[in-house]
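Colleague: pasting the sequence and the predicted coordinates here, then a few questions.
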Amino acid sequence: MTNMSIKSIKFENVGIAVRDLEATISFFTDLGLTVLGRDEVSGEWTDTAVGLDGNHAKIAMLQTPDGHGRLELFEYLHPDAIETEPTLPNEIGMHRVAFSVDNLDDALAIAATHGCFPLRGVATYQDVYKLTYLRGPSGIIVMLAEELPKN
């Protein structure tokens, strides 16, 4: 154990590599996120930061309406993106992003317009939430949850 300590830490965002940046932006903005900015990045600084030589990507930063949650989406132009099998919920590593919504049925209807449907169905957790996992663009697992009214 070291004697060093961090005085402050703040969660910034989750970064997700996607196959089609525009389709993924459309999916998440239809669910209610907003685009904070877009850019195309490359050069020595990205090679150094990411640890990938020749790194060149289109990026977009999205934010939830409450201003706290952010997604950084990136589509690699170089090197070529590596296609992998979609992750399963029990695989080690990051596998989903989660959002609370005020109306799960409406959120699922929006997701369906993008060809995204629950993996199995909608469940209820201890009369607190109804929730589901769905496979979003580029195979991203997205959890959507609606808080149920308190009795």
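Modeller: Looks like it arrived, so ask away. Residues are numbered from 1 along each chain as shown.
Colleague: could you use CA atoms for every contact and neighbour count after this?
Modeller: Fine.
Colleague: packing partners of the one helix or strand Ile59 maps to?
Modeller: Assessed by DSSP states H and E, Ile59 sits inside strand 56-63. Under the contact criterion of 3 or more CA pairs under 8 Å, 6 or more residues apart in numbering; DSSP states H and E, strand 56-63 touches helix 21-30, strand 34-42, strand 70-78.
Colleague: repeat that for 6 Å
Modeller: Contacts defined by 3 or more CA pairs under 6 Å, 6 or more residues apart in numbering; DSSP states H and E place strand 56-63 against strand 34-42, strand 70-78.
Colleague: just want the angle from the first one to helix 21-30.
Modeller: When axes from the mean of the first three to the mean of the last three CA atoms, to 10 degrees is applied, the directions of strand 34-42 and helix 21-30 differ by 160 degrees.
Colleague: list the buried residues for strand 34-42?
Modeller: Neighbour-count burial for strand 34-42, counted by 16 or more other CA atoms under 10 Å, picks out Thr34, Val35, Val41, Ser42.
Colleague: same check, this time on stretch 63-74
Modeller: Result for stretch 63-74 [16+ other CA under 10 Å]: buried residues Gln63, Thr64, Gly69, Arg70, Leu71, Glu72, Leu73, Phe74.
Colleague: so how far is it off the chain centroid?
Modeller: In terms of CA atoms, centre = their mean, to the nearest Å, the centre of stretch 63-74 is found 9 Å from the chain centre.
Colleague: one more structure, for comparison:
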Amino acid sequence: MATSELLRMDNMGIVVESLDKAIAFFSEIGLKLEGRMVIEGEWAGRITGLPNQRVEIAMMVTPDGHSRLELSRFLDPEVMEDHRNAPVNALGYLRAMFAVTNIDELVERLQKQGATLVGEIVKYENAYRLCYIRGAEGLLVGLAQPL
């Protein structure tokens, strides 16, 4: 049998409470809505281990078309846990990092949507200006401006 080889990372998934708010937030960063639909049926539950699931998803894509973010809003079953306000040193999903051209301008736009800086914008050597920001629904994302 042939050894499996990694082709690419296809997407990252985030469960949200409001698809509209999450789409607006990630659109402001620069991702584009690729599609939106409801996923349901016995086959879907066999993948996730949640029988009879109904999930509305929105697929967001980066401008280069190489990376995707799948936003999911569970209709059934109801959400069981909420990790959105976990500190940055909690185990599990932390954040997605996005490379941007003007971090100050973007942070200002995101703050107008209610986003907040976790700490501050800092310079890392002569390579990046970086920050963590909590946006739509408290989702944590990183922004990095190459220098």
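Modeller: On my side now, so go ahead. Small disclaimer: the values here were computed from a predicted structure and weren't measured.
Colleague: TM-score for the pair, please.
Modeller: After superposition, the two chains reach a TM-score (TM-score structural alignment, normalised by the length of structure 2) of 0.93; 146 aligned residues with a CA RMSD of 1.4 Å.
Colleague: mind putting the buried residues of strand 34-42 of structure 1 into JSON lines with distance to Phe117 of structure 1?
Modeller: Output for those, formatted as JSON lines (distance: CA to CA, whole Å):
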{"residue": "Thr34", "distance to Phe117 of structure 1": "22"}
{"residue": "Val35", "distance to Phe117 of structure 1": "23"}
{"residue": "Val41", "distance to Phe117 of structure 1": "32"}
{"residue": "Ser42", "distance to Phe117 of structure 1": "35"}
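Colleague: closest one to Asp80 of structure 1 out of these, please.
Modeller: Nearest to Asp80 of structure 1 out of those is Ser42 (CA to CA; 13.7 Å).
Colleague: alignment lookup: the closest one to structure 2.
Modeller: Matched to structure 2 by TM-score structural alignment, Ser42 of structure 1 sits across from Glu40.
Colleague: distance of that match relative to Val79 of structure 2?
Modeller: 16 Å (CA to CA, to the nearest Å).
Colleague: before we move on, what about Asn11 of structure 2?
Modeller: For Asn11 of structure 2, the distance to Val79 of structure 2 - CA to CA - is 21 Å.
Colleague: quick revisit: can you give the contact residues for the strand holding Ile59 of structure 1?
Modeller: 33-42, 69-78 (CA atoms under 6 Å, 6 or more residues apart in numbering).
Colleague: in structure 2, what range does it match?
Modeller: Counting by TM-score structural alignment, strand 56-63 of structure 1 sits on residues 54-61 of structure 2.
Colleague: with structure 1 superposed, average distance for that stretch?
Modeller: For stretch 54-61 of structure 2, the mean distance to aligned residues of structure 1 following superposition is 0.5 Å (mean CA distance after the TM-score superposition for structure 1).
Colleague: any idea how far the aligned residue in structure 1 for Met12 of structure 2 lies from Glu83 of structure 1?
Modeller: Applying TM-score structural alignment, one finds that Met12 of structure 2 aligns to Val14 in structure 1. Val14 of structure 1 is 19 Å from Glu83 of structure 1, where distance means CA to CA.
Colleague: which one of these two is surrounded by more residues?
Modeller: Val14 (13 against 9; other CA atoms under 10 Å).
Colleague: ok, now which ones touch the closest residue in space to that one that isn't next to it in sequence?
Modeller: Leaving aside its sequence neighbours, Val14 of structure 1 sits nearest to Leu71 (CA to CA, 6 or more residues apart in numbering; 5.0 Å). Listed by CA under 6 Å, 6+ apart, the contact partners of Leu71 of structure 1 are Asn13, Val14, Gly15, Met61, Leu62.
Colleague: go on, Asn55 of structure 1?
Modeller: Residues near Asn55 of structure 1 by CA under 6 Å, 6+ apart: Ser42, Asp47, His78.
Colleague: can you tell me the SS state at Asp66 of structure 1?
Modeller: Recorded secondary structure, Asp66 of structure 1: coil (DSSP: H, G, I helix; E, B strand; the rest coil).
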